[in-house]
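> got a predicted structure here, sequence first:
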Amino acid sequence: MEGGKKMHVETRKLPEWYVMQDVHDLGERLQLYEDQMNLLEYPHMMSAWEKVDRLTYLQKIYEDTPYFGRKLRYFNTAPWWYRSVFNLEEIPDNSRIWIVFPGVDYHCKVWLNGRYLGEHTGYFDDFSFEISDGVRTGENVLYVKVWSYWDTEVDPGAESMRCFAVKRNMVKGTCEHGDGFIQRDVNPVGIVGTPFLHIKRACFLESVAVENLLLEDGRGLVRIRGEITVVEDKKEDKSSEAAKGQDLQVRICLLGPDRMLAAEKEVSGQGAWMEEITVENPMLWNTWDRGGSRLYELQVVLCDRTGEAVDSVCKHLGFKTVRLLRNTETTRFYLNGRPLFLRGTSYFPDVYVGDIPGEKYRHDLLLMREAGFNAIRVHVHVEQPVFYELCDEMGFLVFQDSDFSWNHPTMAQWLAKNLGIFDRMVERLRGYACLGCWILLNEPDKWKTLLDYFGSCLEEIIARTDSITEAIGRQLTERVKRLDPMHPYIRASYDEADLESGDSHTYLGSLRSQASNYTDIEGTTEKFNTEYGMDAPGTLDNLFRIRPLYEALLPVRERMEEIQQYQCRLLKYYTEHYRRQRFAPCSAYFQFMFIDLCPQSFYGIVDWWGIPKQSYPVLKEINQPVAVLAYPQEGQIALMLVNDTEQKKRGIIRFTISRNGLLYRQGELEAQIPADSSVQAGSISDFGSFSQDKDLELLFLAEDGTVIATNHYQGAFCEWKHIAGHPVPVNNELGMRIFR
């Protein structure tokens, strides 16, 4: 009951759970779910039942360090069984009951009172089974079998590159990424979140789906589909009292971003229904730096004959148009008909993604906005709904990866079973205002060019019928076009030449090789970068909390400042390189990554504990909507202004050159820049020679003295060589780069 009103929908959590590991996988054949086995009689075959206080990943329940260690492989060698007993004092005659699972990673089968309910595969979505005919008054016993096995098949001839070449039977990006990102032995498994009973009585709303779009004439259209279900009274064999002799009524209200009523409709009757409402001159959703998020609230309320609400659905939506223009010269994103330069970062906040609290998401997103990012790439996984709701609210554009990455089976039987996981992702996320673009495959086939077994020409490899791009990419392309024609997609992220992709990944001076340097990008162009970065540990004070990680880095303790500063310099050099090419041709960059996804994966500019590294303020300064940049050109220092906002800026650029902390030279020049543009703003002559003790500070000041943008160049334009001990070796027991 809610506020004294007779709501016909109720939820009841199932709080008490027991778990055990079926070490020989015999439980199903022995019909454990019949609840007749005494496990003490089978100690050689199964573990004993253990009560768990909270349902989350089993690694987080039983291990103090769930992010590394060979002992973690034990969790994935055999299935786990869960058991819960719950009591129902009574079951209303005119009711239907479901059991809802907030999340299970990865495979599961479910039985209630010995009856098989069904199975589910995946990790990111909730699911349910109707149990109206199987639940009983009194005691009910629920059994759930859960497993997430290791993959063992590797492409022949590619054993030396197992990280890339293993055939991933699970469509799951939270494991098998053992290149200093996710440790070799981590493979999350378990029921995540407490299952609950969903009881609906008499009459209720069912399958409410909402679609919204902008029409060509500028009006907004909201299409709502649903069903009014009336449950018959089994005792009397007639319709429930709530529906006798009168029509039920659905009230639809659309509230604008200003909380004023924008439109309303009413629907009467029972069964399936569909309604459309239009909005004149809708306020458009935008990124936080281009006007901000303007969200509408849709309220769908089912009322009985007295006018009281008995069921309701509330959804938020935003009106926008998105497009990705691609040709041989350009890859450019358009939001609401205008080109938008994307200052992006990749996001993967924890390998145990289903256990991330909402306050952590908000903390991370606030840090992202403070650092100037307006776009986020969700890298090879799917986040919880609260993340996308916050991106809607806070005005971040999301590029959403699928979990298809690197290598998978390509047999028709496997595809038929697993492509549905992609469909569920699209159906789950397509309605969020923040969604900008789908990324269907991450780096498929590219790694094969490093092995003679497959051939050295990428075009020839991709053209093979068993290539990931061909066998899986084409099917994903067809499915996303059918399921979500409103949003663009990138077919194979990294393939700049492919006109269905058009983006690039660049790791010169980083993962590419020890022989490469970040300055090697000078003179190159990219249309649309979706990965660049460099890993560096955060503070040793934080790593001290996990002694094996701390001790592994002690031999390079004296080099920590050097490693952290190298990350700063690489990210600054790359980011300014892309901003200087604004729409000529570059129209996006996505730094890899924002936060470390585990304590020993160091790609982030924020560590796993949420503490910014030295690189965070460096990137924050040059990543704002308005930036002032400097670079050597023909014996002088050229100055450039970049403006990603919709307002022109006017003022002065003040520069200060210091040497060994003492003033060397100072000056200023008038400057202005139109909205949404970049301009050459002048130059500094007589800078003198470059040296590590010479620094340059830039201030772009408005006419009233307000600071619009700043930039600092320490050891100005004296760039570093690739540091020693990178990108190898990696301590595979810890899953950590050790910089030796």
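It's in. Numbering: from 1, shown residues only.

> use CA for all of it now, contacts and neighbours both
Fine.

> what comes into contact with stretch 617-635?
289, 343, 370-373, 568, 571-572, 575-576, 580, 637-645, 685, 698-700, 708-711, 717 (Cα atoms under 8 Å, 6 or more residues apart in numbering).

> check it against this one:
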Amino acid sequence: MNWLSRALLLAVFLLIQGCSVLPTTPPDTANVAGSLNGTWEFLPSGSAEMPANNARWQRIRVPGNWSAQGFDHHGIGWYRLNFHAEVAPETLSTLHFGGVDYFADVWLNGQKLGAHEGYFQTFSFDVTPHLKAGQNTLLVRVNSPLEKPEDFSLRKRLIKGIFAHHDTRPGGAWSERGQEKNTGGIWGEVRLQQSAPVQLQPQQVQVQAVKGLEQWRVKVDLDVLGKLPAGAQLQWSVEPVGFAEEGVCNTPLQCPRRGVLHTPSSNISITHPKLWNPKGYGDPNLYTLTVSAVHNGKVLDSFQRSIAFRKVERSSQGIWKVNHQRILLKGTNYIAHQWLSEMKTDDFRRDIQLMQDAHINTVRVHAHITAPEFYRLCDETGLMVWQDFPLQWGYQDTAEFHQQAVSQVGDMIRQFGHHPSIIHWTLHNEPPWDADWMKWKYKDYDPQQNKRLDDKLYQTAKALDNTRPITAISATKEHPWLGWYSGHWLDYAKPTKLHTIAEFGAQALPDRFTLAKILGEEPELPTSKADWKLWEYHNFQRKETLEIAKVPQGKTLEQFISNTQHYQAQLTQLAAESYRRQAYQPVGSLFQFMLVENWPSMNWAVVDFWRKPKPAYYALQRAYQPVLPSLAWNKVNYAAGEPVTVGAWALNDSLAHLPNAQYRLTLWQGRQQRDTQSWSFELAPDSHRHLRDYTVPVQQPGKYRLAAEITDAQGKVISRNEYRFTIQSQ
């Protein structure tokens, strides 16, 4: 076909469609985005009144939480910035905030623009009537108050989740110091966006499977600020990121990835896209959705969203499928940092690498919403996200609070719902109506508190998003905490009836060097109540460690550190392996608590605040191997003459198929090999099999190590595991 025929075909196509497609070379755009990040003036103040002319302003970095910059402050803080702007005729100007904790009131050149509540949302103001050509003054009153004593901790007012009340906050959850080191401030970017004469503001972008995995609908809902000129169009394109799609646009009549939105709220049909898959199950293929306001070949304004095509299902038995592939969710709980402004792209990338190196395929962002950059990186790396709304324990049951919570749930779904990595929403962690332990803690405990609230939140979320599973709560029963708050760590060897294990774990101290950095002094084993107070402020739980877990304190600090780390590691591995052996019968997901310490503390993390792994990190890494020779046992100390029997299991969470695999067991006493056995078996994809029981053939007292490995037909080791136990003397 020659060029003239192609041109005629294109003309006929456009006539039929009544629209034009995006030009192959985008024209110049009138959009200008100006960053207002940098050094601002700051006035920590208890007054809501405008600062006096003689106020003594200090310097502060934006974006940045104020506590992270040395301002030990809560309540009201004033921010001021003088900046220069250009204002061309017919220019629309909007002021955008990436995140302010918690209340924000904003003035430009003395004119109040409006107010906002909530720490995680982006928000903006039309400043066109108030922006001057030349110098401008931006004033922001930020209020991040403490909860009132009568409300804290059962009837909170602020929707901040773990940033207001949690075990891992400075001071912990229940001490009178638990609200210290406030998270307030302008922690997200601030920018001025200018374009003429129209701006596009996306409200929600949602990708939904229509028929199987072949036909999809992209729902676009946007606001148009200003007025589109006559003849202007809202043109869209969906372009692959980092890969090519063969045969999609061989001719203009076969170009389903471009078109025109006839209304600001429209559906786009996409057929046969490449799918987004979790790591290990295919490629996390991403597309860029671009919507542009175009007039006479000129782009007046545009926006982009990274989207993908994937289908998530969760059965009534708690079993997960992504793109019809059954997947056991092997996860961790994650709180990156107490002050979100401190987490940069490379910091999140490092944490995601830590997760994936430990074979974690899903991360629960625990009772908060983290910085947007994290979700972008999860999209790119194929890491699935179990996303919590920032409600932790008890809140007010007033009409005002219910309304605010419902509004913010909508904000979360609209702002983050386009991320394919987010596979699940959970709306409230351990609400009072599901937390029976609260009746022992609070004299005025109401067993129905927040039940209506959570029902409202669930109905709101379901109405906004039917593309992923949603649960109203993360239930207390899904947080077994055996060997820490109740029971014994060996209880993890027993069968569970739970589909979802949303939290399990134990605390461990970091090494001595890290402990010195945390405490600000050379650490010593605590000997007084004052010594323990300092440790407890940094989240250490003495009662649980010494009385419930019964971790031996030892005679030296080094012994205590080693004992806590050993306890955390053995509990973590036992629990993770036990739950994996119960995959789909009934366990569909398991989440260790937690990955990293989010401030200089000593808590449940398997990686310290400075990202040095503890032994439990490597225990989790071993237990989460996609292919694992799992060893089933329920004790580590045996009496003389007591039989030692271990179940040999082959677990395979991957798609690999090894028809001629080998399973080998080797019993060691010190450096002496006591026994070895091996046999052939078929390792099928997505399988979890009990192969046989192994009875230890020796009874001599001593310490033993049972090593297990799986090899392929060529003898290459696929994975290793071990079990250590002791046979006591008479």
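Yep, it's here. Nothing here was measured: the structure is a model prediction, and the numbers come from that model.

> work out the TM-score between the chains.
Here the TM-score for the pair of chains, by TM-score structural alignment, normalised by the length of the second structure, is 0.83; 648 aligned residues with a Cα RMSD of 2.8 Å.

> among the contacts of stretch 617-635 of the first structure, name the ones in strands.
343, 637-643, 698-700, 708-711 (DSSP state E).

> can you pull out the strands in the stretch 51-200 of the second structure?
When secondary structure is read from DSSP state E, counting those that start in this stretch, the stretch 51-200 of the second structure shows strands at 58-62, 75-85, 92-97, 100-101, 103-108, 111-117, 123-126, 134-144, 185-186, 190-195, 198-211.

> what's the average distance of the fifth one to the first structure?
When the first structure is overlaid, strand 103-108 of the second structure sits 0.9 Å from its aligned residues on average, using mean Cα distance after the TM-score superposition for the first structure.

> please report how far the residue sitting nearest the centre point of the second structure lies from Thr332 of the second structure.
Centroid-nearest residue in the second structure: Val365, 3.1 Å away (criterion: Cα atoms, centre = their mean). According to Cα to Cα, to the nearest Å, Val365 of the second structure stands 9 Å off from Thr332 of the second structure.

> burial of the counterpart of Val279 of the first structure in the second structure, as a residue count?
Using TM-score structural alignment, the equivalent of Val279 of the first structure in the second structure is Thr271. The number of residues packed near Thr271 of the second structure is 16, by other Cα atoms under 10 Å.

> next one: the aligned partner of Arg141 of the second structure in the first structure from Phe373 of the first structure, what distance?
Under the alignment by TM-score structural alignment, Arg141 of the second structure pairs with Lys145 in the first structure. Distance from Lys145 of the first structure to Phe373 of the first structure, counting by Cα to Cα: 42 Å.

> follow-up on the earlier one: buried members of the contacts of stretch 617-635 of the first structure into ChimeraX, please.
The ChimeraX command for the buried members of the contacts of stretch 617-635 of the first structure (criterion: 16 or more other Cα atoms under 10 Å) is given here:
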select :289,343,371,372,373,568,571,572,575,576,580,637,638,639,640,641,642,643,644,645,698,699,700,708,709,710,711,717
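
> just to revisit the earlier point, distance to Tyr458 of the second structure and mean neighbour count added to the strands of the stretch 51-200 of the second structure, as CSV?
As requested, those are exported to CSV (distance: least, Cα to Cα, whole Å; neighbours: other Cα atoms under 10 Å):
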stretch, distance to Tyr458 of the second structure, mean neighbour count
strand 58-62, 35, 17
strand 75-85, 31, 18
strand 92-97, 28, 21
strand 100-101, 25, 28
strand 103-108, 25, 19
strand 111-117, 21, 16
strand 123-126, 24, 16
strand 134-144, 27, 19
strand 185-186, 30, 30
strand 190-195, 32, 21
strand 198-211, 18, 20
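
> can you redo the ones you listed as a markdown table with distance to Ser266 of the second structure?
As requested, the strands of the stretch 51-200 of the second structure are exported to a markdown table (distance: least, Cα to Cα, whole Å):
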| stretch | distance to Ser266 of the second structure |
| --- | --- |
| strand 58-62 | 37 |
| strand 75-85 | 35 |
| strand 92-97 | 24 |
| strand 100-101 | 31 |
| strand 103-108 | 33 |
| strand 111-117 | 28 |
| strand 123-126 | 23 |
| strand 134-144 | 36 |
| strand 185-186 | 34 |
| strand 190-195 | 23 |
| strand 198-211 | 10 |
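
> now find how far off-centre the longest helix seen in the second structure is within its chain.
In the second structure, with assignment by DSSP state H, the single longest helix is helix 557-581. In this view, helix 557-581 of the second structure has its centroid 24 Å away from the chain centroid, taken as Cα atoms, centre = their mean, to the nearest Å.

> following it, which helix or strand shows up next?
strand 589-592 (DSSP states H and E).

> what's the average distance of that next one to the first structure?
In the superposition with the first structure, the aligned residues lie an average of 0.7 Å away from strand 589-592 of the second structure, counting by mean Cα distance after the TM-score superposition for the first structure.

> I'd like to know which elements that strand is packed against.
strand 329-334, strand 500-504, helix 557-581 (3 or more Cα pairs under 8 Å, 6 or more residues apart in numbering; DSSP states H and E).

> dump the ones you listed into CSV; add distance to Pro629 of the second structure as well.
CSV is the format used below for these (distance: least, Cα to Cα, whole Å):
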stretch, distance to Pro629 of the second structure
strand 329-334, 16
strand 500-504, 22
helix 557-581, 10
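
> please identify the most buried of the ones you listed.
strand 329-334 (a mean of 26; mean count of other Cα atoms under 10 Å).
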